[in-house]
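Enquirer: fold the following for me, if possible:
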Amino acid sequence: MKNKINNSSKEITENSQLPAAHAMLYAIGMKKSDFCKAQVGIVSNWYEGNPCNIHLNQLSKKIKSSVISNGLIGIQITTIGVSDGITMGTSGMKYSLPSRELIADSIETAIQSHFYDGVIAIPGCDKNITGVLLGILRLNKPSIIVYGGSISSGSYQGKKLDIISSFEALGKKKSGKITEKEYINIIKKSCPGPGACGGMYTANTMSSALEAMGIMLPYSSSFPSTSKEKKEECKIVSYYIKKLLKKGIKPKHIITKRSIENGIKLAISLGGSTNLVLHMLAISKAANIDFSLTHFQKISEKTPVIGNLKPSGNFLMEDIHNHIGGMPVIIKYLIQKGILSGHCLTITGKTLYENVKNAPDLDFNKQIIYPIENPIQKNGHIKILYGNIATEGSVAKITGKEGKFFRGKAIVFNSEEEANQYIINNQLFPNTVIVIRYVGPIGGPGMPEMLKPTSYIMGSGLGKKIALITDGRFSGGSHGFVVGHITPEAQLGGTIAIIENGDSIEIDAENNVINLEIEENEINSRKNRWKAPLLKINQGYLYKYAKMVSSASQGCIT
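Expert: Take a look at the predicted model:
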């Protein structure tokens, strides 16, 4: 039989020595005539505890129906997720980044053990997105990712709201800028339904990047979660998975160094999250592609920021869909301007440019996207800083609104909880560098996001007057003068571990430098006196993660 597309599943279905396996396939509803059909694992990160994920099972069912109508067998599978918004600022956030590895492991396990021929993955939140891509890269079977879509905006007193509005509302309430009633109403109205957080936070950063990388269908990143277009995408995806099966096109044909560069450039041009760095390093490793922090720096230096999108700008992903016409419009523009390469293969079987060439031309009148000739910032907002605090690198998100140089006196905290308490009690002073340490991938463990402290600072109106540095990481919703991913982390004896209250710290985003301004012999003396604290966890998954995880500069892979 020509163009046979059940090359993996036939190891089970066409093996007469596996009667129990065949009996179980009959038990799930398969017929003898189904045994020759290709089997597609339809993996979603569905669970009811998070708006980003609550609707994914509905999308999965639509995809399964489409797969069956196209002569394939669809097998629904669910994997885990962690709500960053719910766990933020709690010990639960320690599980967020590690969940990425569990997602990848579970997809690899379920698909490989059952010999499915292909994968359609339906992620919601950002660790979902990267986790499913890591899994399908390991498998390297024909695969497509369907993004769950972005949430609609909320509204209160004529102003658009999103999840970051609720975080920053606490800082505003504590500083007397809003009343208790206004505070409660903002919280109630920030998240009106299903979908991933609405700004250019990490979920939308990664979905945009993956569309530019060619592993999603055109428009997947910008179709809203509840839109008719998202439902239509679920109906047509089976046509493309069957095409990939027939042509033998696999993820590693699509995820190349050039396509990764495309994803990074698009994300930077839109003002995306610093988590992009961790995730792209991990994706590169899974695809066996040489990629480092140095590559990021070179790309960022040459990529202008043109997206006026939250958290640093004014607009949401829904505005890209409603007012611009979708992500392909932006991708087409960046190809025309020579920022992106249009020659990369995508899951449609066509090149990236072929996918978007018929998209409308970009309309700048809404000021959602700025022209390359008049960008928001001439080069990227993601800065890779080195210095005696970060000898192996750190990641800053500097849009220019906060300035590009900061010098201040350190106030040091050995946990996020201590820092949050300090900030929320309004004990803030200008020209301060807040240091939050022992929250790295090992010391955390799990490298939790520091959205609460950055939101409190921004909400109090001190975003330009206070810097925050950490060996943890930041949410895509974080903004302000912030530097994270400091390596070596404190738990491993990095310089951040020996910073003391009152020390002067210099952050120079022009020259990409972060330094503790004390004598080198004093640094060495303090390091000689330093002793590593015990790990905070001594059993369970986080303990295993802390023992296995690489540094942030290597992507926190296990």
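Enquirer: going forward, measure contacts and count neighbours with C-alpha atoms only.
Expert: OK.
Enquirer: and the host helix or strand of Ala20, how far out from the chain middle?
Expert: If you go by DSSP states H and E, Ala20 is part of helix 19-27. Distance of helix 19-27 from its chain centroid, counting by Cα atoms, centre = their mean, to the nearest Å, is 39 Å.
Enquirer: helices or strands next to the lengthiest strand in the chain in the packing?
Expert: Counting by DSSP state E, the longest strand found in the chain is strand 405-413. Identification of packing neighbours for strand 405-413 by 3 or more Cα pairs under 8 Å, 6 or more residues apart in numbering; DSSP states H and E yields strand 432-436, strand 504-508.
Enquirer: the structure of the following sequence is requested for comparison with the preceding one:
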Amino acid sequence: MDLRSQEWFGRTGKDGFIYRAWMKNQGLPHHLFEKKPVIGICNTWSELTPCNAHFRDLAEAVKRGVWEAGGFPLEFPVMSLGECQIKPTAMLFRNLASMDVEESIRGNSIDGVILMCGCDKTTPSLMMGACSVNIPTLVVSGGPMLAGRFQGRKIGTSDLWRFAEDFKTGKMSQAEFVAAEACMARSIGHCAPMGTASTMAAMVESLGLALPDNATIPAADSRRKVLAHMAGIRAVELVRENVRPSDILTRQAFENAIMVNAALGGSTNFIIHLMAIAGRIGVELSLDDFDRLSAKIPLLANVQPSGEHFVEDLFYAGGLPAVIRELKDFLHNDAMTINGRPIGDNCVEAQCFDRNVIATVEEPFKPESGIAVLRGNLCKNGAVLKPSAATPELMKHTGRAVVFENIDDYKARIDDPELDVDPSCVLVLKNVGPKGYPGMPEVGNMQLPAKVLAQGVHDMVRISDGRMSGTGYGTVVLHVSPESAIGGNLALVQNGDMITLDVEQRLLHLHVSDEELAQRLVKWQLPELGYDRGYVNMFIRHVTQAHEGADFDFLRGASGPVVKRDSH
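Expert: Prediction:
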């Protein structure tokens, strides 16, 4: 077994002295540096990332497993992205965090790595960075929080959007709003519904890069620590077996992840992150793959925001292995996973204990699931919609456009009593794409105008080049590409234009002639984004479009584990 860490610790003379001596100030005995697999614990713990604030404790469970297996655990921090804290949007910094992870892994004396992920962007950023280096890797997610309790019922993050509507229309007082805050996030962990965080945890399990049950064990459950302990053991074994992400993350693994996401009603953010990961590991994916593979999978998980229960309930009902077993006739069951067994074998003994939470393929919770990829003159490179979270009556709809030029315009006018809008209209939000915001924020599920909410209406067709929170819902068209900030046709939509959405036909059409659009484009001006220095300037210059994963153009492909120069 050739250990990468021995390039540091196995040297003689001055170089070996330098690498070992300063490490020994932590009280580490010399024998640890003698051919023991070094397992890096890449930790996104931060008090500014509440979803990950329990990771210090969880990392200790990982270390116990590493020690037990004869490894040498070394924990290190990387940039952490708190979805509800960091401004202007966590997505702006996903690629930066991935670069931090990539360089931290490659530049240090690590033979294998355990990625500790929780909040939305921490999972894809760590995965992207680790895939670029491609040393033995395993993911440990932080787990969902327990469902909240408010006024006698369970609540979760998806209820925020309902509370916001009720507060806006006077059905909920400020005091009740504050009380709900304390009730919703009542334990450690990430969001309780099948939002982006749990979608990402399910993604890594269905890809095969995490142990079974990683996706659904609640953060507060002691079994989460047991899983972390077992992950520590397995990480040492992966180094000894020289199993790398490229051995696990095959085309078949990515197809499995897409189909499992469909059955779960996972977040639309799944597309952008999986595309970026595929680009790093060298697997070709397109938007059409998501549409094709999702189309045949019904919704099996009755979990918010597409259903009524929470990820905690999904675990009690059998967890992700039970869902995967229901999909056995669709999946690549021989795709290998990180525990050395095919994904089909991992789930052969899984059981469902509650059919109200996990349905069967023959009698699904909803026939529509997954991701619908739309095409048309309004989105030449595609747009996406989540059918399981949409209103059936709006899945085929033609309406008059009510246009907001940017997020500030939207906020200033959405509740204006003079706004010319009715429930049949189509809300259009421009300049919230990867370059336009910049960072592509989760503002796509725009709150409806107050005058429409007052009529008892709770959904309208909404279109933008931005994203939607994984906990959001509604008939919302997202990720329009090319985005408006680079002159995509979305930039040319005017108030009063008619737009047709036809999900069955996968169509998003602007009823304006090509000639008229060409004339509008001549008059269109590139927006002034106002960032002339630093990381954000680099982001704008190098970020790819949504249908390409919104990664940096210079980060596609692998960098490998070799350090080019050695200063010692």
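Enquirer: tm score of chain vs chain?
Expert: The TM-score (TM-score structural alignment, normalised by the length of the first structure) is 0.93; 543 aligned residues with a Cα RMSD of 1.9 Å.
Enquirer: follow-up on the earlier one: matching residues in the second structure for the longest strand of the first structure?
Expert: Mapping strand 405-413 of the first structure onto the second structure (TM-score structural alignment) gives residues 396-404.
Enquirer: how about stretch 122-131 of the first structure?
Expert: Stretch 122-131 of the first structure maps onto residues 116-125 of the second structure, going by TM-score structural alignment.
Enquirer: ok, back up a step: the match of strand 405-413 of the first structure vs the first structure, mean deviation?
Expert: Superposing on the first structure and averaging over aligned pairs (mean Cα distance after the TM-score superposition for the first structure), stretch 396-404 of the second structure comes out at 1.2 Å.
Enquirer: how far away from the center of its chain is that stretch?
Expert: 28 Å.
Enquirer: likewise stretch 330-344 of the second structure?
Expert: Put simply, stretch 330-344 of the second structure sits 22 Å off its chain's centre (Cα atoms, centre = their mean).
Enquirer: one more: stretch 119-136 of the second structure?
Expert: Worked out by Cα atoms, centre = their mean, stretch 119-136 of the second structure lies 12 Å from the chain centre.
Enquirer: can you pull the buried residues of it?
Expert: Residues of stretch 119-136 of the second structure classed as buried by neighbour count (16 or more other Cα atoms under 10 Å): 119-136.
Enquirer: contacts for the match of strand 405-413 of the first structure?
Expert: Outside stretch 396-404 of the second structure, the residues that touch it by Cα atoms under 8 Å, 6 or more residues apart in numbering are 410, 420-421, 424-430, 493-504.
Enquirer: pull out the buried members of those.
Expert: 410, 421, 424-430, 493-494, 498-503.
Enquirer: mind listing the strands for the stretch 251-400 of the first structure?
Expert: Taking DSSP state E, counting those that start in this stretch, the strands of the stretch 251-400 of the first structure run over residues 382-385, 394-397.
Enquirer: how about the helices of the stretch 301-450 of the second structure, start to end?
Expert: Taking DSSP state H, counting those that start in this stretch as the criterion, the stretch 301-450 of the second structure contains helices spanning 311-316, 319-326, 343-346, 407-413, 450-453.
Enquirer: which part of the first structure lines up with the second one?
Expert: Following TM-score structural alignment, the partner segment of helix 319-326 of the second structure in the first structure covers residues 326-333.
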